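1. Task: produce atomic coordinates for the following.
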Amino acid sequence: MSSPCYISGLGLHLPRTAMTNADLERMVDTSDEWIVTRTGITNRYFAQGDEPCSVLAFNAARKALDNAGLAPQDLTHIFVGTFSGDYNLPTTACLLQDMLGLKGLPAFDLAAACSGFLYCLETARAFTCLHPEARILVVGSEVCTSRVNFEDRTTCVLFGDGAGAAIVTGAANPGPVKVLDAMLKADGSVGGLLTIHGGGSACKPVLGQPVGPEYFVQMNGRDVFKYAVRCMAEVSETVLERNGLTADDVDLIIPHQANIRIIEAIAKKLDVGMDKVYVNVDRIGNTSAASIPIALTEAVATGRIQPGMKVLLSSFGGGFTWASALLQF
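-> A predicted model of the protein is given here:
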């Protein structure tokens, strides 16, 4: 039996520049009708040069700390889920630590693509078992647009930038939200369906050579769709079953905000109405690891989540990775 784990505060931050479908029409061969029909997205946010991944993470982190009534000095660990960090080295978590005026506490990035936040949440849950006094800053922060090819209209319209953060605490510092359960999954055999190869040791940059499409998101959308729906539904059902629940017992489902078709297909698989599913992909787009914490923070702030509710989170990302978590408010 695991020790209790809690979420004591939440925060989100979006870049200052909103990008509508009309804006994208001026950048790439697309149209509002084409984007909305296939993705449900009408708006997203693009980070500018002075808004790298660490800056988005810092702003979300400060809001989460304020929400929890804590100061940066109260933290014991920093975990950042991202595929679009400021640099390969130093890690975004180390940059964030310095921005918060801290030294010494463990800080690392975790790469699980769009499942990054839930992977970090489960890692934090494990740490609080060992350290019940822990106060862990868990952040999902992405500048997806730094890895998007704006000549590929099938992918560039999907993504936006942003960050969401949570303060995760152990039994010594219980918070208002209890993490009841979580499950992580992965399958590297199909990782080639969603890739960013350029810059890795198997696809090394060569001084003086131009940057090619391999440095940006490349995706087999049809196959990714099928895997995403099946995997997210299955892991969600498994988490519910081992807690003696069904989807009917959950008050709200927050899936990764990939696109509206995937979200609707997951609802159908779980046999729930869309009134039970939180959607903000239309306003924010796919923000990868930031997707779940942004949506969770919004749902609490707007009153969509009330005390006493059970909330199911589910995500899917490149790797492939997928995950689910069950929260009790």
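
2. switch to C-alpha atoms for all contacts and neighbour counts from now on
-> Noted.

3. chain center to stretch 37-49: distance?
-> Centroid displacement of stretch 37-49 relative to its chain, using C-alpha atoms, centre = their mean, to the nearest Å, is 15 Å.

4. now stretch 159-169
-> Relative to its parent chain, stretch 159-169 has a centroid offset of 7 Å by C-alpha atoms, centre = their mean.

5. How about residues contacting stretch 75-83?
-> Contact partners of stretch 75-83, identified using C-alpha atoms under 8 Å, 6 or more residues apart in numbering, comprise 92-93, 97, 105-113, 116-117, 119-120, 124, 134-142, 288-289.

6. and the nearest residue to residue 217 once chain neighbours are set aside, how far is that from residue 147?
-> If the residues on either side of it in the chain are set aside, residue 217 comes closest to residue 196, at 5.1 Å by C-alpha to C-alpha, 6 or more residues apart in numbering. Using C-alpha to C-alpha, to the nearest Å, residue 196 is found at 8 Å from residue 147.

7. Need the residues touching each of those two.
-> 215, 216, 217.

8. what about the second one, how many neighbours?
-> Residue 216 is surrounded by 23 other residues when neighbours are defined as other C-alpha atoms under 10 Å.

9. Surely it is in contact with residue 196?
-> Yes. The pair residue 216 / residue 196 is scored as a contact, 5.3 Å apart, by C-alpha atoms under 8 Å.

10. Give me the common contacts of the two.
-> residue 147.

11. where's the residue nearest to residue 217 relative to residue 80, distance?
-> Residue 196 sits 19 Å away from residue 80, going by C-alpha to C-alpha.

12. circling back to that earlier point, can you flag which of the contacts of stretch 75-83 belong to strands?
-> 107, 108, 109, 110, 135, 136, 137, 138, 139, 140, 141, 142 (DSSP state E).

13. next up, for comparison:
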Amino acid sequence: MSGNTVYINATSAYFPNEPVSNDEMEAYLGYIDNKPSKSKKIVLRNNGITNRYYALTKGGKPTHTNAQMTASAVKELFKDDPDKIKEIDLLSCGTSSPDQMMPSHGVMTHGWMPEIGPVEVVSPSGVCCAGMHALKYAYLAIKTGDVTKAVATGSERFSGLLVSDVFEEEAQKLKELNENPYIAFQKDFLRWMLSDGASAFLMSDKPNAEGISLRIDWIEGVSFANEMETCMYMGAEKQPDGTLKGFMDFTPEEVMTKSIFSVKQDIGLLSDNIVPLGGQKIKEIFERKGLTADDIDHFLPHISSDFFRSKIYDLIQIYGGGIPYEKWFINLYTVGNVGAASIYLMINELFNSGRLKKGEKLLLLVPESSRFSYMYAMLTVV
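-> A predicted model of the protein is given here:
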């Protein structure tokens, strides 16, 4: 596709409050049935996370909305010249945890930044791929010449779903958990995996005059919902035939007693499919574009847990010739799994690290287990 070349000119991140260590988590999220979790240590051992952030006080009181955090990340892009925020033509905000169902997350974020003025706003939904969809919308809008400057964001505020008073007490399957780490992705266990934060990119059709920019070479995605049933869901209950029964079809009492608004995953589906399906598209992209692993200088895979790192490594070995770990960049361990924001947070940290050299190529991989969607992109440092 011809058109304007698109660049990421600046990146930012916003984390609420102070980092929370593994030992402090239940001080923020609370105890289920007033007992310390028996599964927490096992889940944390598998996911490798040592710090994360919550938009909560100790005791579980909210401190920020998703929209407030996202607006703070956007404003951070313009900290050296706040007036330049008025030059934005488009605000594209991806999340899987909006503060409400209506209005959209994007317009609520815009509402915290009246100084921008009236602009186009779009709010891709979904799960981890939502941030990449926001990025692609902004990329295409600039590429077609429809806008000149855009901001794309990824953000999450999961902590409101993780506090103990929204959870029903569930048996801790410790023996099963030890034998099958995939069990760590079920409802209660997601408490030890998800965290809050926001990140933003300033994008335009021109590279920075000084310093580096990231040229977006391509962004591609694929969904396997045509052949796969739902794996990760919220606001619904999975039925025996694999379909979802949405929250509108439950009574208010059922919504509460069945914890309809907690996040859940179908572990069997996840373990059998999340990595192999992602590899199918990588293989096709590499072959179509004539790419090999040698062409990649930095590999940024969004992983929800360190458990998946070796699985993805083996897959790339099969499909792409192998990308050695020294080319990988993952900050899951220090910022947590921030869903749609995770790929932004990785890019932000690497962009501002001083490590990038002009001409280097970054391969992005973002899987989404909800109904098995994947996004991929290639960026070049210029």
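
14. Of all pairs in the ones in strands among the contacts of stretch 75-83 of structure 1, which one is the farthest apart?
-> Using C-alpha to C-alpha, these span at most 22.6 Å, a distance reached by 135 and 142.

15. Going by residue numbers, what spans are strands in structure 1?
-> Under DSSP E, structure 1 gives strands at 6-13, 17-20, 43-46, 77-81, 107-110, 135-143, 161-169, 177-186, 194-195, 218-219, 252-255, 310-317, 321-328.

16. same for the first one, what does it pack against?
-> I take that to be strand 6-13 of structure 1. Contacts defined by 3 or more C-alpha pairs under 8 Å, 6 or more residues apart in numbering; DSSP states H and E place strand 6-13 of structure 1 against helix 53-68, strand 161-169, strand 177-186, helix 291-301.

17. Same list, these, but as a markdown table with mean neighbour count please.
-> Shown next, in a markdown table, are those (neighbours: other C-alpha atoms under 10 Å):
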| stretch | mean neighbour count |
| --- | --- |
| helix 53-68 | 23 |
| strand 161-169 | 32 |
| strand 177-186 | 19 |
| helix 291-301 | 22 |
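
18. Any chance of the ones in strands among the contacts of stretch 75-83 of structure 1 in JSON lines with neighbour count as columns?
-> Output for these, formatted as JSON lines (neighbours: other C-alpha under 10 Å):
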{"residue": "107", "neighbour count": "20"}
{"residue": "108", "neighbour count": "18"}
{"residue": "109", "neighbour count": "21"}
{"residue": "110", "neighbour count": "20"}
{"residue": "135", "neighbour count": "26"}
{"residue": "136", "neighbour count": "27"}
{"residue": "137", "neighbour count": "29"}
{"residue": "138", "neighbour count": "31"}
{"residue": "139", "neighbour count": "35"}
{"residue": "140", "neighbour count": "39"}
{"residue": "141", "neighbour count": "38"}
{"residue": "142", "neighbour count": "35"}
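
19. my read: residue 112 of structure 2 touches residue 68, true?
-> Yes. The criterion here is C-alpha under 8 Å, and residue 112 of structure 2 meets it with residue 68 at 6.6 Å.

20. Map residue 136 of structure 1 across to structure 2 for me.
-> Using TM-score structural alignment, the equivalent of residue 136 of structure 1 in structure 2 is residue 150.

21. Who's the closest spatial neighbour of its match, skipping the chain neighbours?
-> Distances taken as C-alpha to C-alpha, 6+ apart put residue 90 closest to residue 150 of structure 2, at 4.7 Å, once the chain neighbours are dropped.

22. Relative to residue 139 of structure 1, how far out is the aligned residue in structure 1 for the one you found?
-> Matched by TM-score structural alignment, residue 90 of structure 2 corresponds to residue 77 in structure 1. Counting by C-alpha to C-alpha, the separation of residue 77 of structure 1 from residue 139 of structure 1 is 11 Å.

23. okay, and the common contacts of those two?
-> By C-alpha under 8 Å, 6+ apart, no residue touches both residue 77 of structure 1 and residue 139.

24. Check structure 1 for its longest helix and report it.
-> Using DSSP state H, we find that the single longest helix of structure 1 is helix 221-241.

25. other SSEs contacting that one?
-> By 3+ C-alpha pairs under 8 Å, 6+ apart, helix 221-241 of structure 1 packs against strand 177-186, helix 260-270, strand 310-317, strand 321-328.

26. What's the match for the residue nearest to residue 217 of structure 1 in structure 2?
-> Counting by TM-score structural alignment, the partner of residue 196 of structure 1 is residue 234.
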